[in-house]
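> Quick one: sequence and predicted model below, then my questions.
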Amino acid sequence: MVGSIVHQLTKNASIEEIKAAGLDSYYADHDTGIYPVNASGVPFTAAYIQSKGDPIVDLTEDLAAEQKARATYEYLIQMLDDPDIIEPLKFLREREVVHYQRFGEALRIVQDYIQEPRLFTMPKPEFLK
């Protein structure tokens, strides 16, 4: 959604407006197309996706990712004065809060499951019957 907002803001911009916005180096590589990079211009990589295979570790990482995204939306909102941009960012920020809550619930469920005692029974082999 943020990429769509950027696209809508730049699709009809003149070269002068692009330069004034500090987007000239981006434009030289990508025109006004959306290319996923961070604020420093570092391209997205799958290395950003954290997975250890342990549900507690992975859910904790998911919680952190949601909080980082929420903070980013808050920083963007603080920098802006255009309500047509602020309102979708507020929606996205609130969505991150809900995701955080759901990951927290999932983490509690996993932790509770791990704490439950288990009784494993083995069927009696045929030769012992």
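Received the coordinates, thanks. Numbering: from 1, shown residues only.
> all contacts plus neighbour counts: C-alpha atoms, from now on.
Will do.
> Just give the nearest non-adjacent residue to T60, would you?
The spatially closest residue to T60, leaving aside those adjacent along the chain, is L107, at 7.5 Å (Cα to Cα, 6 or more residues apart in numbering).
> contacting residues for that neighbour?
Residues near L107 by Cα atoms under 8 Å, 6 or more residues apart in numbering: P55, I56, L59, T60.
> Are we agreed that the third one is in a helix?
Right, L59. Yes. Remark: L59 belongs to a helix, assigned using DSSP: H, G, I helix; E, B strand; the rest coil.
> Test my guess that it contacts F103.
Yes. At 6.3 Å, L59 counts as touching F103 under the criterion of Cα atoms under 8 Å.
> how about the helices in this structure?
Ranges of helices within the chain are 2-10, 15-20, 24-30, 55-79, 83-115, based on DSSP state H.
> could you dump these to a markdown table with distance to P43?
Putting the helices of the chain into a markdown table (distance: least, Cα to Cα, whole Å) gives the following:
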| stretch | distance to P43 |
| --- | --- |
| helix 2-10 | 13 |
| helix 15-20 | 20 |
| helix 24-30 | 11 |
| helix 55-79 | 17 |
| helix 83-115 | 21 |
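> which one of those helices lies closest to F44?
Closest to F44 of the helices of the chain is helix 2-10 (Cα to Cα; 12.8 Å).
> before we go on, here's another structure to hold up against the first:
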Amino acid sequence: MFFQDPKLQYEVTVEQPDPHFAKLLQQAIGGQEGEMRVALQYMFQAWALPEEYEAYRNLLMETAAEELGHIEMLATAVTKNLRDSPKEMGDDAQETAAAASMTGQNPRQFLSAGESAVPVDSNGAPFTGNYIVASGNLAGDLYANVMSEAAGRTLATRLWEYTDDPGMKDMLSYLIARDTMYQNQWLEALESLDDPVPVPASFPQDEENQEVNYTFISTRREEQPNPDHPWTEGEAPDGKGQFSYAADQPGDGNVVAPDPDPMTSDDPNRTDQ
């Protein structure tokens, strides 16, 4: 169940409306690094958890709800950058194509949404649920969440560097700070799990190929010596194995495909074609 409050999570002000920046902000809404992705990702992850993981379910749902608030903030920012702008589409730019070229804005923001935000990325591509990672494995999902927040923070910092508008910098500074918290909370949640790696930890490791499960295998054509990196020697992070190094691939098996069914063959020598 959801409730809504008619106020923003954080104040959004725009001192110098910029339709082009509104187009860039769309990436933070409907792009692969955007807030729609993480809000839905955390929800679907939470909905998959059984009762004994109630604390993690709550953590995910609390964060998902906050991310919905971020979508609202960004949509508000897009609208404020599009409207009351000296570059907005008006009497001097009735032709849509000419207006879009002049302002650099996404034409759909004007044509489909009346100068407001749309659920697309900065190129106008619609948001897709294919961005969402919700595997049903808590550890795997938490690792995916760290990556998602790292990508989101990177995007937000690039937007912060791009704009000179004080209000937009202030809003983005808030979102960047929340990304700092999210990365740390997901890492802390991972630390609280008994066996976060390898994922899934429930699989019996004695069923793995024991010759390669902790071996870094070089793919170089010419044999290379062990570079003595932390991932080629020493104890693995899961504490269950020792890293080793192999200079070449196992190299076995036949890549030639077996003969196809005669009914599907394009053999020119077939007599029944």
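Right, received. Where do you want to start? Only a predicted model underlies this, so the values are computations on that prediction, with no experimental measurement involved.
> What does the TM-score come to for these two?
Superposed pair, TM-score by TM-score structural alignment, normalised by the length of structure 1: 0.78. Supporting alignment: 113 aligned residues with a Cα RMSD of 1.9 Å.
> coming back round to it: map the residue nearest to T60 of structure 1 onto structure 2.
For L107 of structure 1, the aligned residue in structure 2 is L190 (criterion: TM-score structural alignment).
> With Y35 of structure 1 instead?
By TM-score structural alignment, Y35 of structure 1 lines up with V118.
> Excluding residues flanking it in the chain, which one is nearest that match?
Closest to V118 of structure 2 by Cα to Cα, 6+ apart is Q109, at 6.5 Å.
> mind listing what that neighbour touches?
By Cα under 8 Å, 6+ apart, the residues touching Q109 of structure 2 are E115, S116, A117, V118.
> quick one on the thing from earlier: just put the contacts of L107 of structure 1 in TSV and tack on distance to L76 of structure 1.
Below are the contacts of L107 of structure 1 laid out as TSV (distance: Cα to Cα, whole Å):
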residue	distance to L76 of structure 1
P55	31
I56	31
L59	26
T60	25
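> top of those residues by neighbour count?
L59 (20 neighbours; other Cα atoms under 10 Å).
> Could you measure from the aligned partner of that one in structure 2 over to V38 of structure 2?
Counting by TM-score structural alignment, L59 of structure 1 corresponds to L142 in structure 2. For L142 of structure 2, the distance to V38 of structure 2 equals 12 Å [Cα to Cα, to the nearest Å].
> what do you get for L172 of structure 2?
17 Å.
> ok, now D194 of structure 2?
Distance, D194 of structure 2 to V38 of structure 2, using Cα to Cα: 25 Å.
> now swap in Q109 of structure 2 and tell me
Taking Cα to Cα, one finds Q109 of structure 2 at 23 Å from V38 of structure 2.
> One more: N130 of structure 2?
12 Å.
> ditto for S116 of structure 2
With Cα to Cα as the criterion, S116 of structure 2 and V38 of structure 2 are 22 Å apart.
> Same check on N137 of structure 2?
17 Å.
> of those two, who's got more company?
V38 (23 against 15).
> Just give me the match in structure 1 for that one.
Checking with TM-score structural alignment, V38 of structure 2 has no match.
> Okay, and V38 of structure 2 sits in which element?
helix 35-47 (DSSP states H and E).
> That helix relative to helix 138-162, how many degrees between them?
With axes from the mean of the first three to the mean of the last three Cα atoms, to 10 degrees applied, the angle from helix 35-47 of structure 2 to helix 138-162 works out at 160 degrees.
> I'd like to know which elements helix 35-47 of structure 2 is packed against.
helix 19-30, helix 54-82, helix 138-162 (3 or more Cα pairs under 8 Å, 6 or more residues apart in numbering; DSSP states H and E).
> list the buried ones in that helix?
Residues of helix 35-47 of structure 2 classed as buried: E35, M36, R37, V38, A39, L40, Q41, Y42, M43, F44, Q45, A46 (neighbour count, 16 or more other Cα atoms under 10 Å).
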